[in-house]
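# Give me coordinates for this.
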Amino acid sequence: MCGIAGIFDIRLQREINRNLLTRMNQALFHRGPDEGGLHLEPGLGLAHRRLSIIDLASGQQPLFNEDGSVAVVYNGEIYNFQELSAELVKLGHVFRTRCDTEVIVHAWEEWGERCVERFRGMFAFAVWDRNRRSLFLARDRVGIKPLHYVVLPSGHLLFASELKALMIHPDFPREFAPPAIEDYFAYGYIPDPKTFFKGVFKLLPGHTLTVQWGKPVPEPCQYWNVSFKSQDKAQDKVCQELLEELQEAVRIRLIAEVPLGAFLSGGVDSSAVVAMMSKLSNTPVNTCSISFGEPAFNEAQYAAQVAARYQTHHYLDKVESNDFNLLDRLAEVYDEPFADNSAIPTYRVCELARKRVTVALSGDGGDEIFAGYRRYRWHIHEERVRNLFPSAIRRPLFSFLAAIYPQAEWVPRPLRAKTTFQELACDSIEGYFHNVSLLPDGLRSQLFSHAFKENLQGYQAIDVLRAHLQQAPDHPLSRAQYLDFKTYLPGDILTKVDRASMAHGLEVRVPILDHQFVEWAAGISPTFKLQGGNGKYIFKQALAPYLSEDILYRPKMGFAVPLAAWFRGPLRKRVRQAVLSPLLADSGIFDMGFLGHMVDDHEAGRRDYSAALWALLMFEASWRRILEGREGASQVVGTRAFAN
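Coordinates of the predicted model:
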């Protein structure tokens, strides 16, 4: 795993500032602590930080073809590189290394922009072709590896694995984007392709971007999309194929010349990956877990059960309620506001794993692919009720019931009738947006100042989901999965794991998100994924010989932390200071009177505002870091950017 960065002069062939490129590269040191490399020529600068995994002796980057006319900087792993190498050798290409990086160079020479269709793996890379006078950027199909870019007024295109590298540039546009802030408080992250900054983008998963000297920068081009077209197969056949496909996806991810292991939470997905690894390995698998002092959030006993069954070398670390020194560290790791509180245990489990291994396999993606989230079950139930009433009757009826029913946040989600009525009054996409929202529309409206809401100019975070509807499937379950696959999976889950792992120089591989496995799983009938209210039905059926019923059918706990209690206890002072800080007041974004009521009501136990307070806490930490730190901080747009 690595970090990449670069500067491309679109208009002219001006000399690139070596010192600037070096500092951009050094900002990514954590992603590749083993080696660093630069290449500069008129109009172009390429930079790379390397974490050595395969072909440790060679494979340094930037890496060139035989005549030096094509160069690549690359972050990721291409698991079918040996087969592609053999094919390319037969076509006349000459290889000088045994690493997967060189495959990209020769694949580009042979197949051009379609080379990405041949790669099986996770990747973000940039190919410079001097003869074609072009820079080609590409990101893997699912979005496991990140790639950010911006076109400056000067005509320079900057790209990098993380925003922190782009922010080194003195001309980086530091004006915050109001829609991104609305998105953040709705979803808890900033969905692709947006970033926190105007004019700065994430390359979408499954997309490429080709930029040529002297030509306008085009829109990115999509080369892959997941298709939820179910096939008619018997259950036994599906279970058999599932195990074969999963085992193959795990097998190709066991290639490494460095110590390798797995995350083991005790949930179905990570346990399935460990079971397949143990079946394929001649030696005990290294597994790592995190435990909590709070029993309601602690899955350590289930992880230990799986570790004992497969006789793994199991390592356990504990997150205590006083583990608060990570708050500012998380703001540094994620570069822009990120409100998934499971970033804390994710950071810690990556820290633990790196002490033992350089590569770890994870179980991420199982909930999106096999419908494991409880919200899928709620959404299907709500869709059935919606279909019983014409819209002209349903909307006013359930809106009225929602208005008169009292708020009851203290009861379990399925029993919150007010919330259910609100969602039934909505159409399908509005209802699902309500299901996935970190903060509902009403709370966000109270949170923001009048000036900021005017700056939004009518933009609403639900527009993110609506933008994906054109390519979404018709079945309500498949549609919900598709929307998560395009938003929550890359924007939250994969971002969380990439930044947390790379902060420790750890490579994480994700077999359940192997694109061939994803394509196969997307073809499973929705009735096999969610059956009788049981999510991941077919996944659990297939894994019955490998995992106990305790692992397969216990209630889902998730990788979260007890925020509500923390904010009324050891973090109480920190929350009040951050949420009511002059920094947020001066931003012009928030209604500070309402923020004060939130803090008071939460401390007194009258309302549970833990999700909103955590989002504000992380927003303040990111905002403060951006304004106070890094080169170019003096050029940040004034904090009161959204005042009238």
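
# from here on, contacts and neighbour counts on C-alpha atoms
Noted.

# Against the centre of this structure, work out the most remote residue.
Ile393 (39.3 Å; CA atoms, centre = their mean).

# which residues in the stretch 201-350 of the chain form strands?
Listed in chain order, the strands of the stretch 201-350 of the chain (DSSP state E, counting those that start in this stretch) span 207-212, 221-222, 260-263, 286-292, 313-319.

# what would those look like in CSV with mean neighbour count and distance to Ile404?
Shown next, in CSV, are the strands of the stretch 201-350 of the chain (neighbours: other CA atoms under 10 Å; distance: least, CA to CA, whole Å):
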stretch, mean neighbour count, distance to Ile404
strand 207-212, 20, 47
strand 221-222, 14, 47
strand 260-263, 26, 46
strand 286-292, 25, 39
strand 313-319, 17, 42
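
# Distance check, the residue farthest from the centre of the chain against Ser399.
For Ile393, the distance to Ser399 (CA to CA, to the nearest Å) stands at 10 Å.

# for Leu51, same thing?
Taken as CA to CA, the span from Leu51 to Ser399 is 55 Å.

# In terms of neighbours, single out the busier of these two.
Between Leu51 and Ser399, counting by other CA atoms under 10 Å, Leu51 is the more crowded of the two (25 against 17).

# Verify the stated contact: the more buried one with Glu35.
Yes: applying CA atoms under 8 Å, one finds Leu51 in contact with Glu35, separated by 7.2 Å.

# Please, which helix or strand holds the residue farthest from the centre of the chain?
Taking DSSP states H and E as the definition, Ile393 sits inside helix 391-404.

# Would you mark the buried spots in that helix?
394-395, 398-399, 401-402 (16 or more other CA atoms under 10 Å).

# now these in a markdown table, with distance to Val89?
Below are the buried residues of helix 391-404 laid out as a markdown table (distance: CA to CA, whole Å):
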| residue | distance to Val89 |
| --- | --- |
| Arg394 | 64 |
| Arg395 | 64 |
| Phe398 | 65 |
| Ser399 | 66 |
| Leu401 | 69 |
| Ala402 | 66 |
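
# and for comparison, fold this next one:
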Amino acid sequence: MVCADGSLSDGAFDEWLPSEPAIQYTTDHVAIATDPNECHSSGQSAGAGNESVRCWLLGDVYGYEAGGVGRSGGYEPRPADIDPAQYCLSLYERTGLEFLEGLNGNYTLLLYDRENRHFTLCTDRFGTVPVYWTRTDDDRIVFSTNVQLIPFHPDVDTAFHPAYLHEYLAFRRTFGVKTPLEGVEKLEPGAITSIGLENGSVRADQYWRPQYQPRDESFEWFVEEFTDRFRTVVDEWTHDDCEYGVLLSGGSDSRLVLAALDNATAFHMNDWMNREARIAERVALEAGAEFRLLERGADYRIGALERNRWADSFNGWFSQPYTSGFETEITSQVDGVLSGLYSDSLFGEYGVPSPNVSLGPLGSMTVPIERPVDSVDEYIDLLLETAADDLEMPTDLRTILESNIYRDGDQVVHHGVTYESLKDVVYYGDCYPLSNDDDMRFHSDLRRMLPYRSPFLDNRLLDLSLSMPPRYKLRRDLIGQAVTRLDPDLAAIPHASTGVSLSRSFPVEYAGEHFLEFWRKHVTKRTPPKPYLTDGPWLDDAELLRSFDFTGEVLEQRGHLADAFPGPNADAIRRLYHTHCHDEDRVGELYTLLTVLTMPVTAHLTDSETTDPNRAKPNASRYRQSRVIDVE
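Predicted structure coming up:
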């Protein structure tokens, strides 16, 4: 914690956190509680050994480029034998906070200059390690990496914010710095947040924003540049004396990661040995990697309701820390893990809006041309098209969006985060900050489990994404062509979703994907062993809800919580579930509601029994450990 009134003591956390997290640092003004296994810490001394500057690093730092990554200063990877916190502290000593412009990594950095009474929190470019903060009535600042812990602090007074809860229920994510808790926000991405210890002031200055600047280069140039950068990123992070795992699917993103590694264990999560699993196994065998099937099934999915209750963010569903039930299997075999997360957002079609064309009884298809978005109102229309907004809510979703997304001169403000242009919002608003993406729970869970990296979040690849023309993202396959260059044999294996090899041209892939989808829906008579099983990477959640009444079980235990928060009450949720069971797909609404109802913070804020002053302390197990940082 950071405190402006000088009243902190060694017992600063006694009323808030259990005794397990070690209090690593406490002064009259600052107290930090962390898990030492998940937070790097370093200090430097002035004079006779008294520490003048202290540094804590959540996440990891990969390297530094003087003048900023992508400029001419010369990039240097962080030496593996130098602690990342000490590395950052040495850069800070040389350049002050200017070093952040060239710092490459996925991190949140805390700097406490005791002599000058400055406390600073620094986020990486995309805000990949979210930190949540609030101000107490006596002007203390409390912050944590787990948003659910903040309301349990004895001096924090909060409640559900109806508008932002509505957004979470509609989009299964919150945007920008907003959360569904009143007075609780996230740190801005790419920003330096300074807390004044004399007066409790909080000021955020962004040092980086995504600015789309397309390069007039051939697609082949981008393939070569991307492949070289990707191979460099993987080579720098991996070491001969460590064992690495890849979260392997039957698609192309994780296959590219495997192609860039010399040796790895391929972990494939699935519910049975279906077509997707067989493709993944074939890829692993071709790459010479050990194949490990992490078998899930209905019990694993339903069990996530309890297993992931303390997952920290209002982004995604209870099911989205996908690996949380396989921690022992993964950590006992490898020292680090890589994934292909965010390649579609940064280098694929997800980042570019495209029109969807209805084919009547045959379904629909996305046309690979860019849909123009020329105003903030059109961008809001685009968001509303993806919303699950059939819920009984006291707020209007369009009004909420219009109040939070607006122009400020030439810039656009989106839920407290500033973008240089509307184009930047359209292309990157779904992943900048990273908490705008509903897979944040998956990303955060991997980060807690063991050393983890998604190469696509390296600054050198982020920079390249900002220069890639939309036509290449929509009508070319950068990832598939990169696999072809790194390992043609892996590229020759069909993609599980298209049925054609990665080395084929985009028109063939596009036709193959839609033909295969048509074939599965209207021609083939193949039926999985259970109605909720599929031939793809995920089970059919719509059928899972119909096959097992875990919705009813949650409502029986926690329906009174729904009656107390600003959303649909228990009877409305039961009606929604009844509608779903009669063939109207309501997975989005139901899964988001189940996620909220099973969160401990919901009981804490709405149940009179748990809001008693003598309530039990939070027990967040592995989510409590995850680098809990608190500022008063």
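
# what residues does the helix holding Ile393 of the first structure touch?
Residues outside helix 391-404 of the first structure that contact it (CA atoms under 8 Å, 6 or more residues apart in numbering) are 386, 417-422, 424-426.

# Recalculate using a threshold of 10 Å.
385-389, 417-427 (CA atoms under 10 Å, 6 or more residues apart in numbering).

# which one of the residues you listed sits closest to His156 of the first structure?
Taking CA to CA as the measure, His156 of the first structure sits nearest to Asp427 out of the contacts of helix 391-404 of the first structure, at 44.0 Å.

# If you tally nearby residues, what's the number for that closest one?
Close neighbours of Asp427 of the first structure, defined as other CA under 10 Å, add up to 16.

# Now for it: which residues touch it?
Asp427 of the first structure neighbours (CA under 10 Å, 6+ apart): 382-383, 386, 391, 394-395, 433.

# Kindly recompute the last result at 8 Å.
Counting by CA under 8 Å, 6+ apart, Asp427 of the first structure has contacts Arg386.

# Next: the one 3 residues further on.
The neighbours of Glu430 of the first structure, taking CA under 8 Å, 6+ apart as the test, are 423, 462.

# when you align them, which residue in the second structure goes with it?
In the second structure, the residue matched to Glu430 of the first structure (TM-score structural alignment) is Ile380.

# Any idea how many residues pack against Glu83 of the first structure?
Residues within reach of Glu83 of the first structure, counting by other CA under 10 Å, total 10.

# Kindly list the longest helix within the first structure.
Ranked by residue count, the top helix of the first structure under DSSP state H comes out as helix 610-628.

# Nearest the middle, which residue of the second structure would you pick?
Centre-nearest of the second structure using CA atoms, centre = their mean is Met440, 2.0 Å out.

# which residue in the first structure lines up with that residue?
Matched to the first structure by TM-score structural alignment, Met440 of the second structure sits across from Thr495.

# does its match sit in a helix or strand, and which one?
Short version: Thr495 of the first structure belongs to helix 495-502, going by DSSP H and E.

# Counting by contacts, list what that helix packs against.
helix 326-334, helix 343-354, strand 507-509 (3 or more CA pairs under 8 Å, 6 or more residues apart in numbering; DSSP states H and E).

# Just confirm Glu589 of the second structure contacts Ala170, I think it does.
Yes: the criterion here is CA under 8 Å, and Glu589 of the second structure meets it with Ala170 at 7.2 Å.

# where's the match of Glu430 of the first structure relative to Asn315 of the second structure, distance?
19 Å.

# Then Ile479 of the second structure?
For Ile479 of the second structure relative to Asn315 of the second structure (CA to CA), the value is 27 Å.

# ok, now Val246 of the second structure?
Separation of Val246 of the second structure from Asn315 of the second structure (CA to CA): 24 Å.

# again, but for Gln213 of the second structure
The value you get for Gln213 of the second structure to Asn315 of the second structure, if CA to CA is used, is 29 Å.

# Looking at these two, which is more packed in?
Each of Gln213 of the second structure and Asn315 has its neighbours counted (other CA under 10 Å); Asn315 has more, 26 against 14.

# which residue packs closest to that one, ignoring adjacent ones?
If the residues on either side of it in the chain are set aside, Asn315 of the second structure comes closest to Arg173, at 4.1 Å by CA to CA, 6 or more residues apart in numbering.

# What is the equivalent residue in the first structure for that neighbour?
In the first structure, Arg173 of the second structure lands on Tyr189 (TM-score structural alignment).

# looking at this, its match is in a helix?
No: looking at Tyr189 of the first structure with DSSP: H, G, I helix; E, B strand; the rest coil, it is coil, so not inside a helix.

# For it, give me its contacts.
Going by CA under 8 Å, 6+ apart, the list of residues near Tyr189 of the first structure reads 183, 337-340, 491-492.

# Are we agreed that the match of Glu430 of the first structure is in a helix?
Yes: assessed by three-state DSSP, Ile380 of the second structure belongs to a helix.

# Please determine how far Tyr25 of the second structure is located from Asn199 of the second structure.
In this view, Tyr25 of the second structure and Asn199 of the second structure are 21 Å apart by CA to CA.

# swap in Tyr591 of the second structure?
Note on Tyr591 of the second structure: its distance to Asn199 of the second structure, by CA to CA, is 43 Å.

# Specify which residue of the two has the higher count of neighbours.
Shown here are Tyr591 of the second structure and Asn199; by other CA under 10 Å, Tyr591 has more neighbours (22 against 12).

# Would you check that the more buried one makes contact with Trp317?
Yes: between Tyr591 of the second structure and Trp317 there is a contact under CA under 8 Å: 6.3 Å.

# residues near the residue mapped onto Leu264 of the first structure from the second structure, how many?
In the second structure, the residue matched to Leu264 of the first structure (TM-score structural alignment) is Leu248. Using other CA under 10 Å, Leu248 of the second structure is surrounded by 30 other residues.
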